[in-house]
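K.L.:
Could you look at this predicted model? Sequence included:
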Amino acid sequence: MVIDQEFHAYHFSVLYDNLYTRFGALVCGCIAAFYYFHHENALRQFLNSFWGKVCEFASFGIIILLMWLPVVSTRMDDQQTLTILYQTFSRNLFSGAVAYLALVCLEKSYLSWLLNLLFSNRFWYPLAQLSYSMYLLHVFPILILVQMGVNAMQQYPERYDYTHWQAMSLICLYATIITIIGAVIIYLLIERPIMNLRK
């Protein structure tokens, strides 16, 4: 699946872009905001209840599980039902879990303390400033590096003897670095000057 161009064309034109569930992330965020602004007391009461804690750790588990599943691995080629279920529900489940954990961060629990400590760190501020430029650019380094990696592993298998996870980790690392460098350039040459015009 990873190197099958027909699969990628089908994946992005049919499954990724045209799913009826593609707006699930937006709906999850809207539902979370609705309950926070219009039912805050009931929401806080639920978040501190037993079932609220169960949902808290289930949400965390869902995020980890969906990040861990090797859905573009050749091992998943025979798991057609699992692939269909993943494509249908993964974005909505992931978005719902993230929205729920965002609400959890408003309450006091061990997980919310850890998440608040992690996500409120000043380390993230520069990346937050670059996030839109990174969003615009990230696809290009990934596509180029995946193609280069696949070609290298096919032509020189003894030299580039990587497992799926090793190859994906290296591509992710290199793509992230290239994306950040490109985003910094766009931010300094385009975004920042335009923001300065408002002053």
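P.N.:
Now that the structure is in, tell me what you want to look at.
K.L.:
From here on, just use CA atoms for contacts and neighbour counts.
P.N.:
Will do.
K.L.:
distance between the helix or strand in which Thr179 is found and the chain's centre?
P.N.:
Taking DSSP states H and E as the criterion, Thr179 maps to helix 164-186. Distance of helix 164-186 from the chain centroid (CA atoms, centre = their mean, to the nearest Å) equals 14 Å.
K.L.:
Spell out the secondary structure type for Leu106.
P.N.:
Secondary structure state of Leu106, per DSSP: H, G, I helix; E, B strand; the rest coil, is coil.
K.L.:
Wait, it touches Ser112, no?
P.N.:
Yes: between Leu106 and Ser112 there is a contact under CA atoms under 8 Å: 7.4 Å.
K.L.:
Those two - which one has more neighbours?
P.N.:
In this view Leu106 and Ser112 are compared by other CA atoms under 10 Å, and Ser112 has more residues nearby, 18 against 14.
K.L.:
can you give me the helices for the chain?
P.N.:
Under the criterion DSSP state H, the chain contains helices at 5-10, 17-18, 24-38, 40-47, 50-68, 80-104, 110-119, 124-137, 139-155, 164-186, 192-196.
K.L.:
A further structure is provided below for comparison with the first:
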Amino acid sequence: MPVIFFHAGFSYFHGGFVGVDVFFVISGFLIGRMLFREYNQTQRLDLKAFYWRRYLRLTPVYLFAMVVFYFLAGPDYSQTLWANVLYVNNFLPLESMSMPWTWTLAVEEQFYIVLPLLLSLLILPFRHALGVLLGLFLLSFIIIGLVASNDAQLWHQPYHRLFSGKDNIIHYFDTLYVNLHTRFGTLICGVILAYLTVYRARWLQQVLSRRLLSTGLTVLALVVMISGVMLNGNKQWLGESLHLARLNLILDRNLFGMATCWMIVLCSAPGTTGKLVNRFFSARLWYPFAQLSYSMYLFHYMLAVPLVLMTVNILKHSPGPAPLMQHHWFLLMFVGLVLVTVPVSLLTYTLIERPFINLRKPAAAAAGGTAKVAATA
């Protein structure tokens, strides 16, 4: 929902794209937990079954979305849809992408291809699997630092100037924002949490039972998450400092991922705070949105563009002085976008997503009883 707020142009949610980082953490956590449970029960990973389940979960409705995009946007804007079919659209420059908002699916699918191979061949067979995972997480910081420091346009400008014009934004997007090697940190963060819940659950409970430590980590996580949203919403906060800009480039997304992991842990806590958080996110109100979230993600942008253009056109031709695109207009656009996106997503979920999800269940059950987790991942 924050991502849809952001794409609707609602100015309070200019930092809403941090929802992508939350999504990556949750995705890494769910997939990692499914794989760890399977390995814990069978001492092996059924890679063929895993890849087939992922294909059935992501691809059918995605292919349908590509067809819809082709007819809506026309052939001139659909020349690189082949890259979407292969989940390599994030390798292309932003201006060459078809359905550019689906770069996250490319990153996710590339990670899904690599992760089971790493786990089965290089990580799980050895005693220090957690150390290897932590090493990969540390490596993600190093890679971001190397990429950023070897790019003068990123490394020698204050943070706000990275987003001060179209060329700067596109450069940031192509260089640092959409690539697996610069975004796998939050995915690995979720995988590490999954490992801890499967193999170190008692240690997690001990951390949660220490009230002072638990409260301190909760406050720290909230500060990191709120700061991340606000900083991405107002990039002037770091001023002209190059040091702060560089630190933010290297640290911000992975720190946000760590904070998200702690909030997930908190949801399982027996204390009052954990119960409240868990009760809020477990409310039945969110269930329809959780079921429809993938279809909403695929189709919302196709619906947002004509809605925004229509609203701008109405405002331009309104009598009297031209009204500004103020907050209430963006809020109305968001409400309109949700009202249009939900029924479209419900239709595609019912006719395409759900039937293919049901096809996965026998394979998931055969892979060590992980069907329940797989059904939502």
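P.N.:
Cool, the structure landed. Keep in mind that what you see is a predicted model, and the values were worked out from it rather than measured.
K.L.:
what's the TM-score here?
P.N.:
The pair, once superposed, lands on a TM-score of 0.74 when counted by TM-score structural alignment, normalised by the length of structure 1; 197 aligned residues with a CA RMSD of 3.7 Å.
K.L.:
quick revisit: in the helix holding Thr179 of structure 1, what's buried?
P.N.:
Ala167, Ile171, Cys172, Ala175, Thr176, Ile178, Thr179, Ile180, Gly182, Ala183, Val184, Ile186 (16 or more other CA atoms under 10 Å).
K.L.:
do stretch 19-37 of structure 1 as well
P.N.:
Thr21, Arg22, Gly24, Ala25, Val27, Cys28, Gly29, Ala32, Tyr36.
K.L.:
for stretch 106-124 of structure 1, same thing?
P.N.:
Neighbour-count burial for stretch 106-124 of structure 1 [16+ other CA under 10 Å]: Leu111, Ser112, Leu115.
K.L.:
aligned partner of His11 of structure 1 in structure 2?
P.N.:
Aligned by TM-score structural alignment, His11 of structure 1 pairs with Tyr172 of structure 2.
K.L.:
related to what we said a few turns ago, Thr74 of structure 1 is nearest to which of the helices of structure 1?
P.N.:
helix 164-186 (9.0 Å; CA to CA).
K.L.:
Residues in contact with that closest one: which ones?
P.N.:
Applying CA atoms under 8 Å, 6 or more residues apart in numbering, the set of residues contacting helix 164-186 of structure 1 from outside is Ser73, Leu130, Ser131, Ser133, Met134, Leu137, His138, Pro141, Ile142, Leu145, Val146, Gly149.
K.L.:
The same query, at a cut-off of 7 Å, please.
P.N.:
Leu130, Ser133, Met134, Leu137, His138, Pro141, Ile142, Leu145, Val146 (CA atoms under 7 Å, 6 or more residues apart in numbering).
K.L.:
Ile190 of structure 1: which of these is nearest?
P.N.:
So of the contacts of helix 164-186 of structure 1, ranked by how close each gets to Ile190 of structure 1 (CA to CA), first place is Ser133, at 9.9 Å.
K.L.:
Return the distance of Gln326 of structure 2 relative to Met333 of structure 2.
P.N.:
The gap separating Gln326 of structure 2 from Met333 of structure 2 is 11 Å, by CA to CA, to the nearest Å.
K.L.:
List just the nearest of the buried residues of helix 164-186 of structure 1 to Phe60 of structure 1.
P.N.:
Cys172 (22.3 Å).
K.L.:
And the closest one, how close does it get to Tyr187 of structure 1?
P.N.:
22 Å.
K.L.:
And Ser169 of structure 1, by the same measure?
P.N.:
26 Å.
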